[in-house]
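1. below is the sequence, then the predicted model.
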Amino acid sequence: MEVLTSADVNTYLMQQVIIRCTSTTRPSSPSEGWHIYETDTRRFLVYRSGSWVREGEIEMYAVKPSDETTSVTSMHNDPHLVLPLAASRTYWMDALLMVSGTSSGHNCVATWSVPSGASMLWASNHPVLDDPGVISVGGNRVNKRWYDQTGSINIRTSAGGGMGTTNAVYMTRMRGILTTGSTVGNLQFQWRASVGTITVHELSALRVQAIIG
């Protein structure tokens, strides 16, 4: 007669139920096909090919639930604009950012972190002044430069110029193509202040869509 241990029972139950957890307390050693519900992100995820992904979906979204402000000049991971990526897949990336600052100038430095072995080409509609990739079209400045996964841009901020006495909020869109290698990981938005205090606003969003694989 086979004797079941408590670990055997626990593993069996994990395979049969949806586990309730948060994005920081996911099961540490999941097996293929395990399901979780994250109470902080309100997402149902399944463990597939070494990564937590939304079940039955090829699109994933992350939306910033509140404003985040910093004057720190070292790059940091945005705690909300991050999405898990599977290995050996190609994704379309689309991000919409709303940024303001206490000083006028291109004072919010933004970039991306991708899984090891991944490659990405992306561009922004933001007018990056004095950049050789920028041209003038009918008096307007247009950014034509593409960046790889190591590139960064400086998003403009303006003291005042908003509603009442608030600082102006600039909207920036970033889009690109990302292909992962054999390593799973996250697409992570990163940013920092260059001068003054920078705010990335509520409802800034990140979307990825698997287009191959």
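-> Right, received. Where do you want to start? Note that the structure is predicted; figures quoted are calculated from it, not measured.
2. only C-alpha atoms from now on, for both contacts and neighbour counts.
-> Will do.
3. mind checking the SS state of G196?
-> coil (DSSP: H, G, I helix; E, B strand; the rest coil).
4. correction: the previous question concerned L206.
-> Quick answer, by three-state DSSP: L206 is strand.
5. does the closest residue in space to it that isn't next to it in sequence belong to a helix or a strand, and which?
-> With sequence-adjacent residues excluded and distances taken as C-alpha to C-alpha, 6 or more residues apart in numbering, L206 is closest to A95, at 4.4 Å. Here A95 sits within strand 90-101, counting by DSSP states H and E.
6. what's next to that strand, contact-wise?
-> With contact meaning C-alpha atoms under 8 Å, 6 or more residues apart in numbering, strand 90-101 is reached by 107-108, 155, 157-159, 167-180, 196-213.
7. make a ChimeraX selection of whichever of these turn out to be buried.
-> Of the contacts of strand 90-101, the buried ones go into a single ChimeraX selection, burial set by 16 or more other C-alpha atoms under 10 Å:
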select :107,108,155,157,158,159,167,168,169,170,171,172,173,175,176,177,178,179,180,196,197,198,199,200,201,204,205,206,207,208,209,210
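8. one more structure, for comparison:
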Amino acid sequence: MQQAFVVKPSDETVSSTTMQDDDHLLIAAAANTNYWLDAYVIYSGGDIRIHFTGPPSSTLQWNAMALNTSSTSSNPFDTIHIKSYGYATDLASGGWGSSHDMGLSIRGVLRGGPSAGTLLLRWALPSGESQAVTVRAGSTIRLTKLPS
């Protein structure tokens, strides 16, 4: 596989702070193979918290352009932050209500280990958030094989 691409076919809503596997944003990764990760998560409602899990003994380094969840401004776009993360390290991004779709632009490198497996997006509400969040149809995840 040189490239694999998944498009979320339907909306999915969560109203819990317990991390759950996305029903659609998961993608197979071969053993001993390195990939470029490119994803775009469309969401609406409350704030969202995300992280990835992946194949055994693999590593993932990723970052995302996300909105600060503690913004008190009427314009949440004035508090954009970018950080670098690994597996099971949560990123929280602010929401702007159910009538506004927001987007997380995610980039990273997956370094495959000796076992094949699945790269999977997990998400939930951040602690203290009470408004449900919906990950929208059309969200995407893509892996592109990197040269050895």
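-> Received, thanks. All values derive from a computational prediction rather than experimental measurement.
9. TM between them?
-> Here the TM-score for the pair of chains, by TM-score structural alignment, normalised by the length of the second structure, is 0.86; 139 aligned residues with a C-alpha RMSD of 1.7 Å.
10. ok, the residue nearest to L206 of the first structure to H201 of the first structure distance?
-> Between A95 of the first structure and H201 of the first structure the distance is 13 Å, computed by C-alpha to C-alpha, to the nearest Å.
11. mind checking the longest strand of the second structure?
-> The longest strand of the second structure (DSSP state E) is strand 97-111.
12. and that one with strand 34-45, angle?
-> Angle, strand 97-111 of the second structure to strand 34-45, by axes from the mean of the first three to the mean of the last three C-alpha atoms, to 10 degrees: 170 degrees.
13. so what's the gap between strand 97-111 of the second structure and the chain middle?
-> Relative to the mean C-alpha coordinate of its chain, strand 97-111 of the second structure is positioned 6 Å out (C-alpha atoms, centre = their mean, to the nearest Å).
14. which residues are in contact with it?
-> For strand 97-111 of the second structure, the surrounding residues in contact (C-alpha under 8 Å, 6+ apart) are 32-46, 58-66, 93, 95-96, 133.
15. can you tell me which of those are buried?
-> Among the contacts of strand 97-111 of the second structure, those buried by neighbour count (16+ other C-alpha under 10 Å) are 33-46, 58-60, 62-64, 66, 93, 95-96, 133.
16. confirm that D78 of the second structure sits in a strand.
-> No - per three-state DSSP, D78 of the second structure lies outside any strand segment and is helix.
17. run a quick neighbour tally on the counterpart of F5 of the second structure in the first structure.
-> Using TM-score structural alignment, the equivalent of F5 of the second structure in the first structure is Y61. Neighbour count of Y61 of the first structure, defined by other C-alpha atoms under 10 Å: 15.
18. just the element for Y61 of the first structure, please.
-> strand 59-63.
19. mean deviation, the helix or strand following that strand versus the second structure?
-> Per DSSP H and E, strand 59-63 of the first structure leads on to strand 68-70 as the next helix or strand towards the C-terminus. Compared with the second structure after the fit, strand 68-70 of the first structure shows a mean deviation of 0.9 Å (mean C-alpha distance after the TM-score superposition for the first structure).
20. thanks a lot, catch you later.
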